[in-house]
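A.B. asks: fold the stuff below for me.
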Amino acid sequence: MKRSAAPSARTRVRRLPARAHYDAQAVHAIVDEALSCTIAFEWEGSAHAIPTAHWREGNHLYVHGAKASRTMKALPEVQACVSISLIDGLVLARSAFNHSMNYRAVVAYGRFERVDDPAAKLRSLEAFMERIAPGRWAQLRPVTRKELDATTVLRLALDEASAKIRAWGPKDDAEDLGWPVWAGVLPLEIARLAPRTEADSAVQEAPQAP
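C.D. replies: Predicted coordinates for the structure are as follows:
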C-alpha cells in the first residue's frame, strides 16, 4: 500500500510531488535493484559525495569499507544523505524543453551506525556477497580475523527515506503533437554480459547469472 505522507520534512518531494512514493516497499525495491549509492556528508569543513556499493537487510541499508578510510570514520559522527538512481529510459518529446528520463530514485537521510559485533559483521558481509553472486560465499577462502578487523561495516535505517518514480512517455504541449518528429521512449537497462575468466583461475567454468 502506498503511503501518502513523507516520513519527515526533508524527505518530502516538493518538485512534482505526484511522483513521490513513501512506502517501504517502493523504497526497498529500488535499493535492492541498484548496485551502488552515493553518500553525501560534511566533514571537517568540506562537503563530500562518495559513491559506494551497498546492500539491504530488512529496513537497513549497509555499506562497508576500509577501517582507515575517512568515510567510514566520518559517517557514524555526522548526518548523511544517501541517493540512489536507476535510469530506465530516455524520453524523447517533440520539443527540447519536454524531453525527460524515466527513472526510479531514492533519497534517505540519517546517521550511520557501526556493526561492531564480529559475528554480525561477518553475516552482513556474507549477505553482501550472496547478493552479488548467490552461492559464492561458501566457495571462497574463509575471511581471516585480520581481514574482518580491517573492515568497517555501517548501516543506516531506512526510516527517513522517499522514492521518486517516472515511468511514462513524453508529455508534449497540445500544439506540438503534430510536429513531424519521432516521439517516444528509448528504454535502458543494465545487462550482465559474457564472463571473462582469468587465465590462471583454478576453475574455468563461470558462475551462472542469478
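A.B. asks: can we go C-alpha only for contacts and neighbour counts from here?
C.D. replies: Noted.
A.B. asks: for the longest helix belonging to the chain, buried residues please.
C.D. replies: Secondary structure of the chain per DSSP state H: the longest helix is helix 118-132. For helix 118-132, burial by neighbour count (16 or more other C-alpha atoms under 10 Å) applies to 121, 122, 124, 125, 126, 127, 128, 129, 131.
A.B. asks: which stretches of this protein form helices?
C.D. replies: Under DSSP H, the chain gives helices at 24-33, 70-74, 118-132, 145-149.
A.B. asks: can I get these in TSV with distance to residue 13?
C.D. replies: Converted to TSV, the helices of the chain look like this (distance: least, C-alpha to C-alpha, whole Å):
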stretch	distance to residue 13
helix 24-33	14
helix 70-74	27
helix 118-132	30
helix 145-149	39
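A.B. asks: wait, which of those helices is closest to residue 53?
C.D. replies: Closest approach to residue 53 among those is made by helix 118-132 (9.2 Å; C-alpha to C-alpha).
A.B. asks: which helices and strands does that closest one pack with?
C.D. replies: strand 55-57, helix 145-149 (3 or more C-alpha pairs under 8 Å, 6 or more residues apart in numbering; DSSP states H and E).
A.B. asks: orientation of that helix relative to helix 24-33 in degrees?
C.D. replies: Calculated by axes from the mean of the first three to the mean of the last three C-alpha atoms, to 10 degrees, helix 118-132 forms an angle of 80 degrees with helix 24-33.
A.B. asks: how far off centre is helix 118-132?
C.D. replies: Distance of helix 118-132 from its chain centroid, counting by C-alpha atoms, centre = their mean, to the nearest Å, is 17 Å.
A.B. asks: do stretch 161-171 as well
C.D. replies: Here stretch 161-171 shows a centroid-to-chain-centroid distance of 16 Å under the convention C-alpha atoms, centre = their mean.
A.B. asks: likewise for stretch 26-38?
C.D. replies: Mean-position distance between stretch 26-38 and its chain equals 4 Å (C-alpha atoms, centre = their mean).
A.B. asks: quick one, what contacts the closest residue to residue 101 other than its chain neighbours?
C.D. replies: Sequence neighbours aside, residue 90 is the residue nearest to residue 101 in space, at 4.6 Å (criterion: C-alpha to C-alpha, 6 or more residues apart in numbering). Residue 90 makes contact with 99, 100, 101, 102, 185, 186, 187, 188 under the criterion C-alpha atoms under 8 Å, 6 or more residues apart in numbering.
A.B. asks: run this one through as well so I can compare:
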Amino acid sequence: MTERPPAHAPSTPPAPGADAPLQPTERSTVRRGARRARTERADLHAVLDAGLVSHLGVVVDGAPRVLPTGYGRVGDVLYLHGSTGARSLREADGTQVCLTVTLVDGVVHARSAFHHSMNYRSAVVHGAARAVTDPQEKEAGLRALTEHLAPGSWDATRRPDRRELAATAVLALDLAEAAVKVRTGGPVDDPDDIAAAGDRVWAGVLPLVTGWGTPVPSGDLPVGVPVPAHVLRRATGGSTEATRS
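C.D. replies: Next up, the predicted model:
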C-alpha cells in the first residue's frame, strides 16, 4: 500500500476569516516576480470566480497526476467533483494536493525573445483535499459547481437524484493556503534593446479576449422553446431579451 503524506502540512495556516489577507507559507510564497504577488483575499476570489477550469495535482502510485476539472466556490472552500470510480479523486481524499487556475489576458511582444511574456491572473492553492460525505454539504457543493459553470441552472433544471449522487464524488479544498500572481502592462525591455531596435521592431501587447457566442439549441429540443433568461444573461452580457430556437 502506498504511504500517504500527512493530511496537513506543518506550515498550513488556520482557516481564514472572510476578509483576512492571504498569509504566505513556505510553499505559497511567490519568489519569482514577487512584485506581482497579490495579498488580498478578494484578489484570490476574483481569479477563481473568473475562471472555469482548474488543474488539480495529486500523487497517484508515487507519481504526479494533473487533471483539468471544473469547480465551484462557497466562501473560502472550493468544491470539485467527478465519478466515484475516478482513482485520482479517491487518492486525493486526505492528502496534500495543489490546485491552479490561470487566466491569460494577452501576449506581450518585446524587442527581444527573452522578454516576451504574457499578461495573466493566476491562483495556486495548497491543502488537504477532503471527501464530502455530509448530504447537505454535498448538495451545496454541487450547486456551487453548477452555478459557477452555468449560472441559474440549478433552479431551472432537475436536481441530481439518489443514483446520480451515489455515483458522484465531491471534494472540498480550503483556501487557507493560497497564492495569487498577476501581470499587467507592456514589455519590460532592456534599454540597449530599445535603442537598437528603433522603429524596426514592434513591441506591445496583443490582448486575448474571450466571449460567449449565440446559444445553440439541442437537436432534440422542440421548435419554439425560448432560450431562458439565465442563459441569455451570460450570452449577451446582461440583456435578457428572449430568442427562440
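A.B. asks: just to revisit the earlier point, looking at the second structure, name the residue matched to the residue nearest to residue 101 of the first structure.
C.D. replies: Alignment note (TM-score structural alignment): residue 90 of the first structure maps to residue 107 of the second structure.
A.B. asks: swap in residue 193 of the first structure?
C.D. replies: By TM-score structural alignment, residue 193 of the first structure lines up with residue 213.
A.B. asks: is it correct that its match is in contact with residue 234?
C.D. replies: No. If you go by C-alpha atoms under 8 Å, residue 213 of the second structure and residue 234 don't touch, sitting 9.5 Å apart.
A.B. asks: between the two, point out the one with more neighbours.
C.D. replies: Of the pair residue 213 of the second structure and residue 234, residue 234 is the one with more neighbours under other C-alpha atoms under 10 Å, namely 18 against 9.
A.B. asks: for the more buried one, give its distance to residue 208 of the second structure.
C.D. replies: Residue 234 of the second structure sits 19 Å away from residue 208 of the second structure, going by C-alpha to C-alpha, to the nearest Å.
A.B. asks: tell me how many other residues crowd the aligned partner of residue 48 of the second structure in the first structure.
C.D. replies: Using TM-score structural alignment, the partner of residue 48 of the second structure in the first structure is residue 31. Neighbours of residue 31 of the first structure under the rule other C-alpha under 10 Å: 25.
A.B. asks: and residue 209 of the second structure, how many neighbours?
C.D. replies: Other residues close to residue 209 of the second structure by other C-alpha under 10 Å number 8.
A.B. asks: ok, now which ones touch the residue nearest to it when sequence neighbours are not counted?
C.D. replies: What sits nearest to residue 209 of the second structure in space, not counting adjacent residues and going by C-alpha to C-alpha, 6+ apart, is residue 105, at 7.0 Å. Contact analysis of residue 105 of the second structure by C-alpha under 8 Å, 6+ apart lists 118, 119, 120, 121, 207, 208, 209.
A.B. asks: now check the first structure for the residue matching the second one.
C.D. replies: Think residue 119 of the second structure. Per TM-score structural alignment, residue 119 of the second structure is aligned with residue 102.
A.B. asks: these two touch, right, that match and residue 19?
C.D. replies: No. If you go by C-alpha under 8 Å, residue 102 of the first structure and residue 19 don't touch, sitting 11.1 Å apart.
A.B. asks: more neighbours, the two?
C.D. replies: Using other C-alpha under 10 Å, the more surrounded residue of residue 102 of the first structure and residue 19 is residue 102, with 20 against 14.
A.B. asks: list the contacts of that one.
C.D. replies: 87, 88, 89, 90, 91, 165, 166, 167, 168.
A.B. asks: shouldn't the third one be in contact with residue 99?
C.D. replies: No. The pair formed by residue 89 of the first structure and residue 99 falls short of the contact definition of C-alpha under 8 Å, at 11.1 Å.
A.B. asks: strands of the second structure, residue ranges please.
C.D. replies: 37-38, 54-60, 63-69, 72-74, 77-83, 96-109, 117-128, 130-131, 168-174, 177-183, 204-207 (DSSP state E).
A.B. asks: other SSEs contacting the fourth one?
C.D. replies: Meaning strand 72-74 of the second structure. strand 77-83, helix 135-149.
A.B. asks: mean deviation, the first one versus the first structure?
C.D. replies: Once superposed with the first structure, the aligned residues differ from strand 77-83 of the second structure by a mean of 0.8 Å; criterion: mean C-alpha distance after the TM-score superposition for the first structure.
A.B. asks: what range in the first structure matches that strand?
C.D. replies: Residue span in the first structure matched to strand 77-83 of the second structure, by TM-score structural alignment: 60-66.
A.B. asks: hmm, who's touching that stretch?
C.D. replies: By C-alpha under 8 Å, 6+ apart, the list of residues contacting stretch 60-66 of the first structure reads 31, 52-56, 72, 150-158.
A.B. asks: what's the span of stretch 53-72 of the first structure from first residue to last?
C.D. replies: 13 Å.
A.B. asks: the closest residue to residue 230 of the second structure other than its chain neighbours and residue 213 of the second structure: what is the separation?
C.D. replies: Among residues not flanking residue 230 of the second structure along the chain, residue 152 sits closest, at 5.3 Å (C-alpha to C-alpha, 6+ apart). Note on residue 152 of the second structure: its distance to residue 213 of the second structure, by C-alpha to C-alpha, is 18 Å.
A.B. asks: counterpart of residue 190 of the second structure over in the first structure?
C.D. replies: Under TM-score structural alignment, residue 190 of the second structure pairs with residue 173 in the first structure.
A.B. asks: again with residue 166 of the second structure
C.D. replies: Counting by TM-score structural alignment, the partner of residue 166 of the second structure is residue 149.
A.B. asks: its match and residue 118 of the first structure, how far apart?
C.D. replies: From residue 149 of the first structure over to residue 118 of the first structure (counting by C-alpha to C-alpha), the distance is 8 Å.
A.B. asks: next one: residue 53 of the first structure
C.D. replies: Taken as C-alpha to C-alpha, the span from residue 53 of the first structure to residue 118 of the first structure is 21 Å.
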